[in-house]
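here you go, sequence then predicted model.
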Amino acid sequence: MAHGDHLKYQAKPKAGRQTLFRLTSYLVCDRMLLVLIGILLVVSIAANLGGSYLLRPLVNRYIIPGDFAGLGKMLGMLIGIYLTGVVAVYVEYRLLNKIGQQTVARMRADLFWKMEHLPVKYFDAHQHGDLMSRYTNDMDRISDALTDSLSDMLSSALTVVGIFCLMLVISPVLTLVMLVTVPLMFWSARGIVRKSRKYFKGQQESLGSTNGYIEEMMSGQKVVKVFGHEQKAEEDFDGLNQDLKIKSLKAQFYSGLMMPVMQNLSTLNYVLITIVGALLVIFRGFDVGGLAAFLQYSRQFGRPINELASLYNSIQAALAGAERIFEVIDEVPETADLPEAVELKEVKGRVEMQDVWFGYRPEKMILKGISFRAQAGRKIALVGATGAGKTTILNMLPRFFDIRSGVIRIDGWDICAIRRDSLRKSMAIVLQDTHLFTDTVRENIRFGRLEATDEEVIAAAKLTAAHSFIKRLPHAYDTLLENDGANLSQGQRQLLNIARAAVADPAILLLDEATSNIDTRSEILIQKGLDQLMQGRTSLIIAHRLSTIRNADMILVMEHGQIVERGTHEELIRRRGKYFMLNQEQFR
């Protein structure tokens, strides 16, 4: 089954029961193994219960009469039965472990598939640490429950049914006595389940928030230290930590009640059966072997219920984790391509925006009636104060966000009528924030176009002035980068990002402050490389350093989500408007 195919058959969970059913739907993908496990489970339970039932003839026919020869044969039979049960349990556990891991692998694949198909706005609105917690903590809870608890749950449930049937065979009267405490057990369990379920969900959510805060503090530790806010960070963490502790205590307290309550009720049940059974032996002629077997089953009847109680923590934590995972899986993905969507071929790079309006919320528009046209191979610059909407325009072109109204065209095609993957392959984007993967320098550059040859990777690095510093690295292009390229300077990281865009060989270049983190000397070198890179390509550039866009074919001056001026550098300077003022302020 391909990643994501399984999602079609899932329904959104509303409570613990629905989540459990949904979790089970992942298990049934291994139907044949489950059938085999079911057979082995029946064999192991039959061996266990059958061995206990043989206590009745063992006592009545061999122990009381003193038939030691028959006793020896019966003991040999018991050993054979129990050995069969042991082998069945061993194979059953091996298969259950396999199914459990395969199920978790499917869930993890579905979660990752959905993450790759979620819109960018989802990641802007959710803590990365909380999302990571769903991959790690929540998935681990499910893994533990499936591999360690699933077999015990199935075995316990079938054992209860089997014991109840054999109890009826031995003595209906004692079975009725035993049933006196069973409703009390289930009533107690139901009350504890209702109380603790909400605390387990709160515990997992609090754990995700705590992990998210820790992740933020780890990535922002330099900022914390430079402003001396260690104490505030500790206080904030203490608040989250205390919240997690309180919710965990409540969840563990209520779930911890299950085991002692069940054990005490089970002991009460055993005492009642012993008293009534003894009276039946004395006054009604009930056989001693039958009483011994019934008492054995009474102990066994309480054991699976106690086991379910002991597994309760694991099961509730797994259900809470599964619900958090399904919350992500059920998120609305990026809008699907239209059935008639086309694939761009031989892209020339003509870009047009016509009366484009956009806002993250309908009541607050960020772009207000943006219109411009960029002919193929032209260089368009966007300038203006922070928050004017420049980066938002760049985000509209690859459809990271969909516009509210208006139209955006590439080579005359409405971008909504173009297949999204085809649209994005026609572009390369270099953002203000760099991101490098844990891999070699060579593979980080090649990420722009995975089929690029080593020669093309080196050519892209030379073009963007990255080759010289790469050659000085310990293993040159084979140097391994870790932790987002922490062993490189910020400027070097940006150079690799620009080289990545160069190797993609796109028709349209989107540069968002591409040289903002590069020193003046490197900027001169890279500007030459960028000029060569932009030849024959449509380029949209956001730049605060106006010196880098003097040769732009058209400069769009933005203010409050609108284009207030447009023209070449010389035209705008002569106009002595907003651009002229920005230019004067920068070179004052």
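Thanks, I have it. Please read all numbers here as calculations on a predicted model, not as lab measurements. Residues are numbered from 1 along each chain as shown.

could you use CA atoms for every contact and neighbour count after this?
Fine.

how many residues are close by Lys471?
Neighbourhood size, Lys471 [other CA atoms under 10 Å]: 13.

distance of it from Asp478?
Note on Lys471: its distance to Asp478, by CA to CA, to the nearest Å, is 10 Å.

which residues do these two both contact?
In terms of CA atoms under 8 Å, 6 or more residues apart in numbering, Lys471 and Asp478 are not both contacted by any residue.

tell me what the helix or strand hosting Glu216 is packed against?
If you go by DSSP states H and E, Glu216 is part of helix 182-219. Helix 182-219 sits against helix 128-133, helix 230-256, helix 258-283, helix 312-329, with contacts defined as 3 or more CA pairs under 8 Å, 6 or more residues apart in numbering; DSSP states H and E.

try it again with 6 Å
Applying 3 or more CA pairs under 6 Å, 6 or more residues apart in numbering; DSSP states H and E, one finds that helix 182-219 makes contact with helix 128-133, helix 230-256.

which of these is buried the deepest?
A comparison of the helices and strands packed on helix 182-219 by mean neighbour count, using mean count of other CA atoms under 10 Å, puts helix 128-133 on top with a mean of 20.

ok, then the element right after that one?
helix 139-144.

any idea how far that next one is from the chain center?
12 Å (CA atoms, centre = their mean, to the nearest Å).

turn the helices and strands packed on helix 182-219 into CSV, columns for distance to Val328.
Formatted as CSV, those follow (distance: least, CA to CA, whole Å):
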stretch, distance to Val328
helix 128-133, 9
helix 230-256, 22
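
here's the one I want to compare it with:
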Amino acid sequence: MNALNSFSFAIIALAGGVLAVNGLVTVGVIVIFVEYSRQFTRPLNDLANQFNLVLSAIAGAERVFSVLEEKKEQADEQDAKVIDWEVQGNVQFQNVSFSYDTTPTIQDVTYHVNAGQTVALVGKTGAGKTTMMNLLTRFYELDEGEILLDGISISTLTRDSLRENMAVVLQDPFLFHETVLENVRYSVPEATREEVIEACKLANAHPFIRELSQGYDTLLEDGKGISQGQKQLLSIARAILRNPKLLLLDEATSSIDSVTEMHLQRALDTLMQGRTSFVIAHRLNTVKNADQLFIFDDGTIVEHGSHEELIDQRGVYYELHTAQQFD
């Protein structure tokens, strides 16, 4: 439309200039014709703008309907139990199998994690690591086998009471259009300001928050204005504030630089103390100190042990570790 406006203006100005030089029309007539041309193209411009609005509305409607059509989470069984004991954090996977469709994703996986241990799930993309966490949080239900928490099958527990004892730190944490204080407090809405600040100190987030224009009252516009590493620190502070017995870390340090990773690792070490922790990581240097490492391939555990034991075996983990050393 802008091109059409410019083209019509050029034609009228050129033709009008020639006619005016020859005394056939006055400058006023030329001005009138320019205005007429604008009046002629204005409805076309408005129509084009309305068409763009319609396309934007259709795209937005598709996203809204995709949410509305999302299947509701399966309701708890009528006899499901609420966790009313002090969770210790012993977790057992017994002959667990799961598939998204007809293709098996997890196949007959069995392992045991003692309370307070840190375990790392290692493997190539699509090996089934994140699926294992989704099964533990009951975002998906098992096809076969069972998962036990302190000796009790999690399928017999209410989802809410199970998840109240967990905290998840993802690769790309979501921050709301709210203040720093409210974003951290999201995990425990009734937490006091002092408790939020203490959690941020433990997460090493307090120093950068103090440097923000309004400190803890600084408005975060959908996470804009702070770095990816700072977002992760706020996510870790959320988890510390929640004080969970089970901690799930899914690629929490994968999208940051090495210097920021060092600060994050110190915060994660604080967070994992005394908690049963499951860590997914492609950077193997971040999980070397884990109590156990489980190496997944095509939904099965092909190796397990400590870092030193797996290096001595010179198997899949050794190859992955060696490849990263030379990257």
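Arrived safely. Remember, predicted model here, so these are calculated numbers, not experimental data.

ok so, going back, out of the helices and strands packed on helix 182-219 of structure 1, which is closest to Leu291 of structure 1?
Nearest to Leu291 of structure 1, of all these, is helix 230-256, at 33.0 Å by CA to CA.

where do the helices sit along the stretch 51-200 of structure 2?
129-136, 159-163, 180-185, 193-202 (DSSP state H, counting those that start in this stretch).

quick check: which element contains the aligned residue in structure 1 for Glu309 of structure 2?
Mapped onto structure 1 by TM-score structural alignment, Glu309 of structure 2 lines up with Glu571. If you go by DSSP H and E, Glu571 of structure 1 is part of helix 569-575.

for that helix, give me the average deviation versus structure 2.
In the superposition against structure 2, helix 569-575 of structure 1 averages 0.4 Å from its aligned positions (mean CA distance after the TM-score superposition for structure 1).

ok, for Leu525 of structure 1, nearest residue in space, not its chain neighbours?
Nearest-residue entry for Leu525 of structure 1: Ala465, 6.1 Å, with adjacent residues in sequence omitted and distances by CA to CA, 6 or more residues apart in numbering.

aligned to that neighbour, what sits in structure 2?
Residue pairing (TM-score structural alignment): Ala465 of structure 1 is matched to Asn204 of structure 2.

repeat that for Ile549 of structure 1.
Per TM-score structural alignment, Ile549 of structure 1 is aligned with Val287.

so what's the residue count around its match?
The burial count for Val287 of structure 2: 21, using other CA under 10 Å.

and the gap between it and Thr218 of structure 2?
As judged by CA to CA, Val287 of structure 2 and Thr218 of structure 2 stand 34 Å apart.

before we move on, what about Gln78 of structure 2?
Gln78 of structure 2 is 44 Å from Thr218 of structure 2, by CA to CA.

which parts of structure 1 are strands?
351-358, 367-374, 379-384, 405-410, 413-414, 427-430, 439-440, 480-481, 508-512, 538-542, 554-559, 562-567 (DSSP state E).

and Thr103 of structure 1, which of the ones you listed is closest to it?
strand 439-440 (29.4 Å).

name the nearest residue to Thr286 of structure 2, sequence neighbours excluded.
Leaving aside its chain neighbours, Thr286 of structure 2 sits nearest to Gln265 (7.6 Å; criterion: CA to CA, 6+ apart).

how about that neighbour, what's its match in structure 1?
By TM-score structural alignment, Gln265 of structure 2 lines up with Gln527.

next one: its match from Leu394 of structure 1, what distance?
20 Å.

more neighbours: those two, which one.
Leu394 (22 against 17).

residue in structure 2 matching the more buried one?
Aligned partner of Leu394 of structure 1 by TM-score structural alignment: Met133.

check Ile410 of structure 1 too.
Checking TM-score structural alignment: Ile410 of structure 1 goes with Leu149.

doesn't Phe93 make contact with its match?
No: taking contacts as CA atoms under 6 Å, Leu149 of structure 2 lies outside contact range of Phe93: 9.2 Å.

still on that earlier bit, how many residues are close by the match of Glu309 of structure 2?
The burial count assigned to Glu571 of structure 1 is 14, neighbours taken as other CA under 10 Å.

so how far is Arg194 of structure 1 from it?
From Glu571 of structure 1 to Arg194 of structure 1 the distance is 72 Å (CA to CA).

please apply the same query to Ile39 of structure 1.
Taking CA to CA, one finds Ile39 of structure 1 at 34 Å from Arg194 of structure 1.

neighbour count for these two, which is higher?
Taking other CA under 10 Å, Ile39 of structure 1 and Arg194 do not tie; Ile39 has more neighbours (14 against 11).

counterpart of the more buried one over in structure 2?
Checking TM-score structural alignment: Ile39 of structure 1 goes with nothing.

list the contacts for Ile39 of structure 1?
Neighbour list for Ile39 of structure 1: empty [criterion: CA atoms under 6 Å, 6 or more residues apart in numbering].
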